[in-house]
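Visitor: Quick check, what structure comes out for this input:
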Amino acid sequence: MTRLIVAGGGGGDAVAAVMLDAALYGMDDRAVILTYAWDRLLIDPVPGPRGPADFTRLQPLTPSVSAVPAEATLMPPAGSTLPRLAAELPHTFALVNPYCGVQGMARQIEELIDRLDPVSVDLLDVGGDILAQGDEPTLRSPLADALSLAACARIDAPVRLLVAGPGLDGEIPVETLRDRLGPVIHNLTAEEATRVGAVMEWHPSEATAMLTATARGARGLCEIRDAGLPVPLTDDGPTVHESDLGAAFESNRLASAVATTTSLAEAEQHSRDICGYSEIDYERDKATRLGTLPASAFDPDAVLRRIDRFQAEARARGITHTTFRRLAEVLGISGAQRTELRDLLLKTHPDQYAAPLWRLTPRGREVPAPRACDPLRNA
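Guide: Predicted structure coming up:
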């Protein structure tokens, strides 16, 4: 009884797929999760997604698809969370290769369907930017989801489009998504969130961190990313919706444009033409900036002073929570120093750890969650 879940944006979507698989189908059989190896610069200093050539010790599943086992390694300096996910979770993580464009990705999905004969095929996106039209001013990272959506729309098999945690990626406000989401099919619970709790202690995904936090009851306003986007933590957070895949594809200008692509470079150019940018270009620019910054020693006293300053300023903005990624980027912490930062926070601020988020207000004094559209409207 095999199931196939396509993690639309990779990274955190793959972790959410594990949680959702257990929530919707139980633990007797586990899905094969097809995902990108695209972990952004906190984990991978090389911009863009990783392809099969970046790994060693992959396990072939089909002529075009390999699984990433725990013993897989990456060619330096590339990085990926997939081998560690394979080591800590009982699912099979299959590597999608976007470098051959949507036509190649569709072929990879079709090969897996032929090989696995799955009882279901789901396309999962955390946050809902897969439902974007392409011209939304708050859209930041549409390419991965657009490629996945276009590939699933091309295959000759039924695919269910699932959106978990609408609005939690900080890209499209939930009020904008409301008419596109479709019915709620599940509300994630605290118990279901614990299935990936250990993974979320180290995984950098902010959207999935907020998904699990809202399932555990966190409410308020969470600041994320290097840009400090405010994301409401509301009762919409732990919901899972079944959306219309065909309608999503038809309304997503970028997905429609990349549907016949045969390379990632070609798809990138469509993103520049339609959205005005390529998220991989942003990663390239950021990687260059980070590479010019001088390395400095980890000074706990200086870090704590900067944390206090950040918290005071964030509270003044109405922020109640933040992600570890946001903290690390605000403080300029990267690489191995992230472990030192986490250890320092757990030692000095243990009562503010609302796993896997960090609470910026004293326990029991969280402010009410704002309406989902307010932060972006007032930003």
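Visitor: From now on I want contacts and neighbour counts done on CA atoms only, so please keep to that.
Guide: Will do.
Visitor: Could I get the full set of helices for the stretch 251-379 of the chain?
Guide: 253-258, 264-275, 279-291, 300-316, 324-330, 337-348, 374-378 (DSSP state H, counting those that start in this stretch).
Visitor: As CSV, the ones you listed with mean neighbour count and distance to Tyr36 would be great.
Guide: Converted to CSV, the helices of the stretch 251-379 of the chain look like this (neighbours: other C-alpha atoms under 10 Å; distance: least, C-alpha to C-alpha, whole Å):
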stretch, mean neighbour count, distance to Tyr36
helix 253-258, 24, 17
helix 264-275, 18, 13
helix 279-291, 15, 14
helix 300-316, 14, 33
helix 324-330, 20, 20
helix 337-348, 15, 23
helix 374-378, 12, 29
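Visitor: one more, for comparison:
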Amino acid sequence: MTSLHTNPLFDRLDSAERILVAGAGGGFDIYAGLPIALSLIHRNKRVQLANLSFSALEGLPLDSWLAPDLAVITPETSLHQVYFPERTLAQWLALHGYPGRVHALSRTGVQPLRDAYRALIERYDIDAVVLVDGGTDILMRGDESGLGTPEEDLTSVAALAAIEGPDRLVVSIGFGVDAYHGVSHGLVLENIAALDRDGAYLGAFSVPRTTREGALFVDAVAHAQEHTPDHPSIVNGSIAAAVRGEFGDVRFTSRTGNSELFINPLMSLYFAFELEGIARNCLYLDRIEHTHLIRQVSSAIETFRDEVLQRPPRQIPH
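Guide: Got it, this is the predicted structure:
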């Protein structure tokens, strides 16, 4: 049992020396883990960064590949496309004096992604993994009225669930952003309560703008927006706005021009969990276990959704 004055997530990571912080859902998800990764680096932990990548990794030079479906990205990595969050983050890290290295994982099904994660864990002798979701769809069981975009998130969960050895944790930040993808955050809260009863919930904590890590996160997101002007991250832009203390319909990209945003302090909260608990509570994880392609994951989830009785949205009282 932990004490109230301590942080259960960092308590769990205290004895770990070599930690992998990985973006679960692709895109800019790894940015959502940056405050945690930087905090661990500032405590002299040896931290590796990885991200399920939406970039065209098949165009990478041969010397970028560490294993099938696993590449190492540096500020100088050659790939002829502007949208490359892993390289953009590597460049920001190098600018600020941190190791400019981010690992890119191919967008595959569970089996090859597990092999890539296993290669990454063995290469760096990782003793703890923090899987990060920018948003809350990683917390969806599968029987909710709307799941958001769970394919990549739960593929990452399933891949890591069967890798024994390192401590495996999940964090979610950006409560509320998935409302625009059909997620009922009343059901998110219901799921968190169920995970708590199951012993898998490790509590929540905020990323204040007055902390070193909070300020660096805001700077990293601004750098990414500047270097990816045509496709900036709405999720991380929303989280960064919340960390800055902004509220309501905050504009930071034309991509949200047709939506009314609700930036609020809850978006800057990390919710932390045992990965095994997330896996145990997902109702379709066995359906995607033997997949090799991401489209097989999508098909398996669609088939499951056709068979299950869905829970209606839950309104948060106001």
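Visitor: Using a markdown table, lay out the helices of the stretch 251-379 of the first structure together with distance to Arg195 of the first structure.
Guide: Shown next, in a markdown table, are those (distance: least, C-alpha to C-alpha, whole Å):
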| stretch | distance to Arg195 of the first structure |
| --- | --- |
| helix 253-258 | 32 |
| helix 264-275 | 34 |
| helix 279-291 | 31 |
| helix 300-316 | 30 |
| helix 324-330 | 20 |
| helix 337-348 | 21 |
| helix 374-378 | 31 |
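Visitor: between these, which gets nearest to His203 of the first structure?
Guide: The closest of the helices of the stretch 251-379 of the first structure to His203 of the first structure is helix 324-330. By C-alpha to C-alpha, the value is 9.5 Å.
Visitor: In the second structure, what stretch matches the closest one?
Guide: No residues of the second structure are matched to helix 324-330 of the first structure when aligned by TM-score structural alignment.
Visitor: Can you list the helices and strands that that helix packs against?
Guide: strand 220-224 (3 or more C-alpha pairs under 8 Å, 6 or more residues apart in numbering; DSSP states H and E).
Visitor: The strand it packs on versus helix 300-316: what angle between them?
Guide: 130 degrees (axes from the mean of the first three to the mean of the last three C-alpha atoms, to 10 degrees).
Visitor: Out of the helices of the stretch 251-379 of the first structure, the one nearest Met27 of the first structure is which?
Guide: Here helix 324-330 is closest among these (C-alpha to C-alpha), at 29.6 Å.
Visitor: Pull the distance from the closest one to the chain's centre.
Guide: Averaged C-alpha coordinates place helix 324-330 of the first structure at 16 Å from its chain's average position (C-alpha atoms, centre = their mean, to the nearest Å).
Visitor: Now the counterpart of Asp54 of the first structure in the second structure: closest residue in space, sequence neighbours ignored.
Guide: When the second structure is aligned by TM-score structural alignment, Asp54 of the first structure is paired with Gly59. For Gly59 of the second structure, ignoring the flanking residues on the chain, the nearest one in space by C-alpha to C-alpha, 6 or more residues apart in numbering is Leu79 at 6.2 Å.
Visitor: From Ala14 of the first structure, how far off is the residue mapped onto that neighbour from the first structure?
Guide: Aligning on TM-score structural alignment places Leu79 of the second structure opposite Leu74 in the first structure. Per C-alpha to C-alpha, to the nearest Å, Leu74 of the first structure is found 19 Å from Ala14 of the first structure.
Visitor: again with Ala144 of the first structure
Guide: From Ala144 of the first structure to Ala14 of the first structure the distance is 13 Å (C-alpha to C-alpha).
Visitor: just Val330 of the first structure next, same as before
Guide: Val330 of the first structure is 26 Å from Ala14 of the first structure, by C-alpha to C-alpha.
Visitor: Next: Gly182 of the first structure.
Guide: 22 Å.
Visitor: before we move on, what about Thr261 of the first structure?
Guide: Counting by C-alpha to C-alpha, the gap from Thr261 of the first structure to Ala14 of the first structure is 24 Å.
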